[in-house]
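Asker: 3D model of this:
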Amino acid sequence: MTEGNYTELVRECYDEVKQKIEETSNPEISFHNWEHTENVFLAITEIASNTKDITGEQIELLQIASLFHDITSCIDHKDHEIKSAELAATFLHKKNIAEDKIEFIKKLILATKLSHKPENVYEGIIKDADLNHLKKGNYIYKPFIDLYKEISNWKELTPKKWIEECIVFFDENKYYTEYAIENYNPGKEKNKTRLIELSKMNIESLDKLVEETTKFKKKPTKKKTNKSKPDKGVETMFRIELRNHVTLSRIADDKANTLISVNAIIISIVLSTLFPKLDNNPYLTLPAIFLVTSSITTIIISIISTIPRTTHGILSREDVIKRRGNIVFFGNFHKMNLDDFEWSIDELLNDKDYLYKTLTRDLYYLGKVLNKKYSYLRTGYITFVAGLLVSIIIFMIKIFANYNYIVQMQ
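Answerer: As a prediction, the model looks like this:
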C-alpha cells in the first residue's frame, strides 16, 4: 500500500486488518483471505472514485468498511459480517472516530451479506466491490476453484452442483453502480458463459474440475504489437529530444548564474565605490539607487528561474494500472517503496504504448519547465538591460545638469 493516496486512518486500518487476517489465517479458507480483502479494497476505491457526488470523506469510510468486511471469516464463516462490523467498531472507537461514522461503516459491512439488497449508493458500491471477482479474467480457474474448496469444508458439494449454484448466483446477483455495470458486466457475462460450458461436461471430482477450468487459462503468447518492444527509430527520437531538453535546461541555469554573478559584481562595485562619494556628488544618488535596484531585481528573477520544483513523490499501483502519471520522473517516485517502484517499471517496460506515453509526458513537462525557466530569464535580461540603460541615461542627464549648474555658478 502506497502512502500518498490514502488517509492516515485508512493506512492504520489497512495494517490492522492485514495483521489480524494473517495471524488467524486458515488453510481451509482459500478465498476469504487477505488477497480477497485487498482486491475488494482496491475495487471499492476504483468504483467510488468513478461515482458521481462521492466525497473524499465518504471514500475513506467505504475503504475502511471494505477492509473490515471479512476480517472474521478465517475464524468463523457464520454471520461473519456481524462479527466483522463489531470488530471494526471496537477498533474505530479506540481511534476516537465519531459515532455516526462508525455506524455508517457498520451498515456498509452488514450490506455485504449475500441476501442484502442495497438501500443506497454506498451499499451498492461495496456490494459491487465485494463481487468484483465475478468479472475477473482468472475467475474460472482461481476464485471459482478457491471458493469451491473453501465451501466444501463445511458443506457437501459436488463439482456439478457447485457449477449449477454459481450459474444461479450469477443470475441473481447484479452490479448496481453505473461504473460497475459498464466496466464489470462484460467480464461477468464472459465468466457466466464459461460456467455454462462447464455445466455441459461430465465433471465428478475436484481434480477434473481443476483440469477443465485450467484450460480457460490463456497460454503465454508473444506480446501483441501494442505491447511489443519500442522501435529503434522512436527510441532515437526520444533520446535526442530528451537530451536536447536537458541541455537547454542546463544552458538556462548557466545563463541565470551569469546574470546573478554580473549583477552581484555591479552591486558590489556601486556599494564600495560610488556610494561613499554621494555626499560630495549628490547628483549621482538617483542613478546609483536605480542601478542597484534593477540589479537586485534581476538577481531575484534569476534565482526564481532556477528554483527546483518537486511533486508529491508517489504513484500508486492504481495510477499505473490506469496508465496515469510519469513513473520515470524522480519527482513522482522518490517516496514510493521499492516493491511498488519495481512493479511499476516492469509494467512500463512490458507495454510499448504506456512506455511511449510516459516518455511523451516526460518530454512535455520538461518543455513546460523550460518555458518557465526561459520566461523568467527573458524577464531577467530585459530588467538588467533596461535598468542599465535607464541608469546610464539618468547618469548622463545628471552630469549634464550638474555641469550647467557649475557653469552658471561661475
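Asker: contacts, neighbours, all on C-alpha from now
Answerer: Will do.
Asker: helix or strand right after the helix or strand containing residue 240?
Answerer: Assigned by DSSP states H and E, residue 240 belongs to helix 232-269. Sequence-wise, the next helix or strand downstream of helix 232-269 (DSSP H and E) is helix 285-306.
Asker: helices and strands around that following helix, which ones?
Answerer: Applying 3 or more CA pairs under 8 Å, 6 or more residues apart in numbering; DSSP states H and E, we find helix 285-306 packed against helix 232-269, helix 352-409.
Asker: that helix: what's the following helix or strand?
Answerer: Remark: after helix 285-306, the chain's next helix or strand is helix 317-321, criterion DSSP H and E.
Asker: buried ones in stretch 96-105?
Answerer: 102, 105 (16 or more other CA atoms under 10 Å).
Asker: how distant is that stretch from the center of its chain?
Answerer: Centre-to-centre, stretch 96-105 and its host chain are 28 Å apart (CA atoms, centre = their mean, to the nearest Å).
Asker: in the strand or helix carrying residue 93, what counts as buried?
Answerer: Assigned by DSSP H and E, residue 93 falls within helix 80-94. For helix 80-94, the neighbour count (16+ other CA under 10 Å) marks 80-89, 92 as buried.
Asker: give the contact list for the residue lying closest to residue 199 once chain neighbours are set aside.
Answerer: Residue nearest to residue 199 in three dimensions, not counting chain neighbours: residue 163, with 6.2 Å by CA to CA, 6 or more residues apart in numbering. Going by CA atoms under 8 Å, 6 or more residues apart in numbering, residue 163 touches 195, 198-199.
Asker: closest one to residue 365 out of those, please.
Answerer: residue 195 (48.2 Å; CA to CA).
Asker: surely that closest one and residue 168 touch.
Answerer: No. In this structure, residue 195 is not within contact of residue 168 by CA atoms under 8 Å, at 10.3 Å.
Asker: which one of the two has more residues nearby?
Answerer: residue 195 (20 against 12; other CA atoms under 10 Å).
Asker: one more sequence to fold, the one below, so I can look at both together:
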Amino acid sequence: MDLNNRKAYPEVCHRILEDLSKKLPEHLTYHCLEHTIDVANGCNFYIDHYMISEPIANLIRIAAVAHDYGYIIGPKDHEERSILEVRPMLTEYSENELSLIDGMIRATKVPQKPQNLYEQILADADLDYLGREDYPELSEGLYREFLYFGVVQNESDWLNVQVGFLENHRFNTDWAKLNRSERKGQTLNRLKAKVNTLQQSKKAS
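Answerer: Here you go, the predicted structure:
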C-alpha cells in the first residue's frame, strides 16, 4: 500500500484497509482500495494544509479509510453501511468522536452537503480527481463500474451523466476551489465537445 505518512494513521485504519484489500469485489474498478488510499492521502494533505491537530486529525483519517467500507456489501446506501460496519472497530472512541466520523462519511454522499471544514475535506478529497490530470484513467474505471451496475448502457449515456455531474459539482474548501476548479472546467469542456461530436455523428448517420 502507498499511504503517505503511514505512521500517522491509527491502527484501526490499517485494519480497515486490510479488510478492504481482502473483501472488495473485483468488479469495483473505481471504488477500490486504490481510491480509498487516494482519498486518505488527500485528507492527510488537507490536515497539513489547514494545520489540523490531534485528535481531530485522526478522526479525519479514520473517516477517509472508512468512507467506502460499505462497498464490501454493495453500492446502495454504502455511506450508512460504512458507518454501521466500521462502528464495532471504534470502541475506544467517544460518542462525540463517532458522531464527527459519521458526519464526515455522510459528507461524501452525492450530492455532497458538508456542514463544516472537516466534512468539506472529506467531500473534496473524495472527488479530488475531478480536477486532476489523472481524471481520464480514473473516470474510465468508474465508467466500467457503472456499466457493471447498469447505471449507464453505453458511452453516450456515460458522457451525459458526467457532463451533468461536473456541471452541478462544486468544490468546498478554499484550497480545492483555487487548485482544482480550473482543470475541472477544462475537463467539462472536453466532455461537452465529445457529446457534441457523438450527436453530430448520429445525425450524419
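Asker: ok, back up a step: other SSEs contacting the helix holding residue 93 of structure 1?
Answerer: Partner elements for helix 80-94 of structure 1 (3+ CA pairs under 8 Å, 6+ apart): helix 56-68, helix 99-110.
Asker: how big's the offset between the longest one and structure 2?
Answerer: Aligned to structure 2 and superposed, helix 56-68 of structure 1 gives a mean residue distance of 1.2 Å (mean CA distance after the TM-score superposition for structure 1).
Asker: can you check the shortest one too?
Answerer: Average distance between helix 99-110 of structure 1 and its aligned residues in structure 2, after superposition and using mean CA distance after the TM-score superposition for structure 1, equals 1.1 Å.
Asker: so that helix matches what in structure 2?
Answerer: Mapped onto structure 2 using TM-score structural alignment, helix 99-110 of structure 1 covers residues 95-106.
Asker: any idea how far the matching stretch is from the middle of the chain?
Answerer: The answer for stretch 95-106 of structure 2 is 17 Å, by CA atoms, centre = their mean.
Asker: any idea which of the helices and strands packed on helix 80-94 of structure 1 gets closest to residue 374 of structure 1?
Answerer: Taking CA to CA, helix 56-68 is the member of those nearest to residue 374 of structure 1, at 38.2 Å.
Asker: where in structure 2 does the closest one fall?
Answerer: Using TM-score structural alignment, helix 56-68 of structure 1 pairs with 54-66 in structure 2.
Asker: for the matching stretch, buried residues please.
Answerer: Per 16+ other CA under 10 Å, stretch 54-66 of structure 2 contains these buried residues: 57-66.
Asker: could I get these as a markdown table with distance to residue 176 of structure 2?
Answerer: Output for these, formatted as a markdown table (distance: CA to CA, whole Å):
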| residue | distance to residue 176 of structure 2 |
| --- | --- |
| 57 | 19 |
| 58 | 21 |
| 59 | 21 |
| 60 | 17 |
| 61 | 18 |
| 62 | 21 |
| 63 | 19 |
| 64 | 17 |
| 65 | 20 |
| 66 | 22 |
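Asker: nearest to residue 42 of structure 2, of the residues you listed?
Answerer: residue 64 (8.9 Å).
Asker: residue 137 of structure 2: which element?
Answerer: Secondary structure (DSSP H and E) places residue 137 of structure 2 in helix 135-149.
Asker: other residues contacting that helix?
Answerer: For helix 135-149 of structure 2, the surrounding residues in contact (CA under 8 Å, 6+ apart) are 27-31, 129, 152-154, 158.
Asker: need the residues you listed in TSV with neighbour count and secondary structure, can you?
Answerer: Formatted as TSV, the contacts of helix 135-149 of structure 2 follow (neighbours: other CA atoms under 10 Å; DSSP: H, G, I helix; E, B strand; the rest coil):
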residue	neighbour count	secondary structure
27	13	coil
28	20	coil
29	20	coil
30	19	coil
31	21	coil
129	21	helix
152	18	coil
153	13	coil
154	13	coil
158	21	helix
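Asker: closest one of these to residue 175 of structure 2?
Answerer: Residue 175 of structure 2 lies nearest to residue 129 out of those, by CA to CA, at 14.1 Å.
Asker: what does that closest one align to in structure 1?
Answerer: Match for residue 129 of structure 2 (TM-score structural alignment): residue 133.
Asker: picking up where we left off before, nearest to residue 342 of structure 1, out of the helices and strands packed on helix 285-306 of structure 1?
Answerer: helix 352-409 (14.6 Å).
Asker: what's the offset of that closest one from the middle of its chain?
Answerer: Offset of helix 352-409 of structure 1 from its chain centre (CA atoms, centre = their mean): 38 Å.
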